[in-house]
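Participant: sequence plus predicted model, see below.
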Amino acid sequence: MLKAKMPMAEIYDIKMRSIEGEEISFEKFRGKWLLLVNVASRCGYTPQYEDLQRLHETYGNKVTVLGFPANNFGGQEPGTHEEILGFCKKNYGVTFQLFEKISVTGSDQHPLYQWLSNADKNGWNDQEPTWNFCKYLVNANGQLVKFYNSGVNPLSEDILKELSQE
């Protein structure tokens, strides 16, 4: 397991709108493991929604799955919030928390992803998402502990092993 360093800024200071428009303070996630994923509805990795939902249902007592629709890669998330939510519920039965569509890279990168991909803020990691369905694992102390690329399945042995570290 990678040794997490204390972040320079707290993830719990971040506030965002849910996909339904409700403001959510990340303070509500204090003390919980978080798996943060930039998601898209028209990507080759979109079927990972199924395993993200399974992770949420099976390990929800250990980890909170948070999805962030983004249209940064190949225009693969062009829909409105209502279209995205409808797609996720209808096709994958998604009940884990989805947030408003944001930018996860570039000059308009959302502050959450600035925190996730800037070592000056999170303590060690400079890796931005390279495609849809990149994953960041934050431990119950608010420390970023791992980055996973798109090809890593949410139910992978590596992720489940990290979650057993608590």
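Facilitator: Happy to help now that I have it. The structure displayed is predicted, hence computed values, not measured ones.
Participant: going forward, measure contacts between C-alpha atoms and count neighbours the same way
Facilitator: OK.
Participant: okay, strands next: where are they in this structure?
Facilitator: Applying DSSP state E to the chain gives strands spanning 15-17, 23-25, 33-39, 63-69, 97-98, 135-138, 144-148.
Participant: any chance of these in TSV, with distance to residue 124 and mean neighbour count too?
Facilitator: TSV is the format used below for those (distance: least, CA to CA, whole Å; neighbours: other CA atoms under 10 Å):
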stretch	distance to residue 124	mean neighbour count
strand 15-17	22	15
strand 23-25	23	14
strand 33-39	17	25
strand 63-69	21	23
strand 97-98	26	18
strand 135-138	12	24
strand 144-148	8	21
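Participant: next one for the comparison:
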Amino acid sequence: MVDNSIYQFNIQQLNGEELSLSEYKDKVLLIVNTASQCGFTPQLKELAALKKDFPGSDFEILAFPSNDFGGQEPLEGPAISAFCEVQEVNYPVFDKIRVRGPYAHPLYKFFADKKGNGKLSSVPRWNFHKFLINKSGRVTDFFYPFTKPTSSKIRKQITRLLAAGK
């Protein structure tokens, strides 16, 4: 049987250590490709506000810096970490990855493959493209960069997924 969940992937943390996405089993996730020098960069703080709206819940935001769009993420490792501290980021930020094209990280190739993820496909067209993942690790929806993290559309879906079983 094909694993159509995100739990099959490993990701690299900013400190260089590898982490399996299976660490986030039974959580609702919002996965976002980010950049420090983008017009949407203020969404880093909006993501932090969204995270605070679901305290103690099984909700997590995972941020993946990417330099794929307009060279808007020139920072690396420790510089990304320092920038995120200034932005008061309260969710995990991972190592910089590619999110589109032939060199895209396997997680983002998975997001682009409807057959692989069993639900829908979407390729980020810019920074701050958001994927919503249910407690079973499956993609349930995606949101374009212009959809603010604090929008009622995103909040309602997170609330619905948190209330649902697996």
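Facilitator: That came in fine, so what should we check first? What you are looking at is a predicted structure, and each value in this text was computed from that prediction instead of being measured.
Participant: and the strands of the first structure: which comes nearest residue 115 of the first structure?
Facilitator: Nearest to residue 115 of the first structure among those is strand 144-148 (9.5 Å), distances taken as CA to CA.
Participant: so what corresponds to residue 4 of the second structure in the first structure?
Facilitator: The alignment partner of residue 4 of the second structure in the first structure, by TM-score structural alignment, is residue 9.
Participant: which residue sits closest to its match, ignoring its sequence neighbours?
Facilitator: Leaving aside its chain neighbours, residue 9 of the first structure sits nearest to residue 121 (5.2 Å; criterion: CA to CA, 6 or more residues apart in numbering).
Participant: the one you found pairs with which position in the second structure?
Facilitator: In the second structure, residue 121 of the first structure lands on residue 116 (TM-score structural alignment).
Participant: want to throw the strands of the first structure into TSV with distance to residue 163 of the first structure?
Facilitator: Formatted as TSV, the strands of the first structure follow (distance: least, CA to CA, whole Å):
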stretch	distance to residue 163 of the first structure
strand 15-17	25
strand 23-25	23
strand 33-39	8
strand 63-69	7
strand 97-98	19
strand 135-138	9
strand 144-148	11
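Participant: relative to residue 105 of the first structure, which of the ones you listed is closest?
Facilitator: Nearest to residue 105 of the first structure among the strands of the first structure is strand 33-39; the distance by CA to CA comes to 10.5 Å.
Participant: which secondary structure elements does the closest one contact?
Facilitator: strand 63-69, strand 135-138 (3 or more CA pairs under 8 Å, 6 or more residues apart in numbering; DSSP states H and E).
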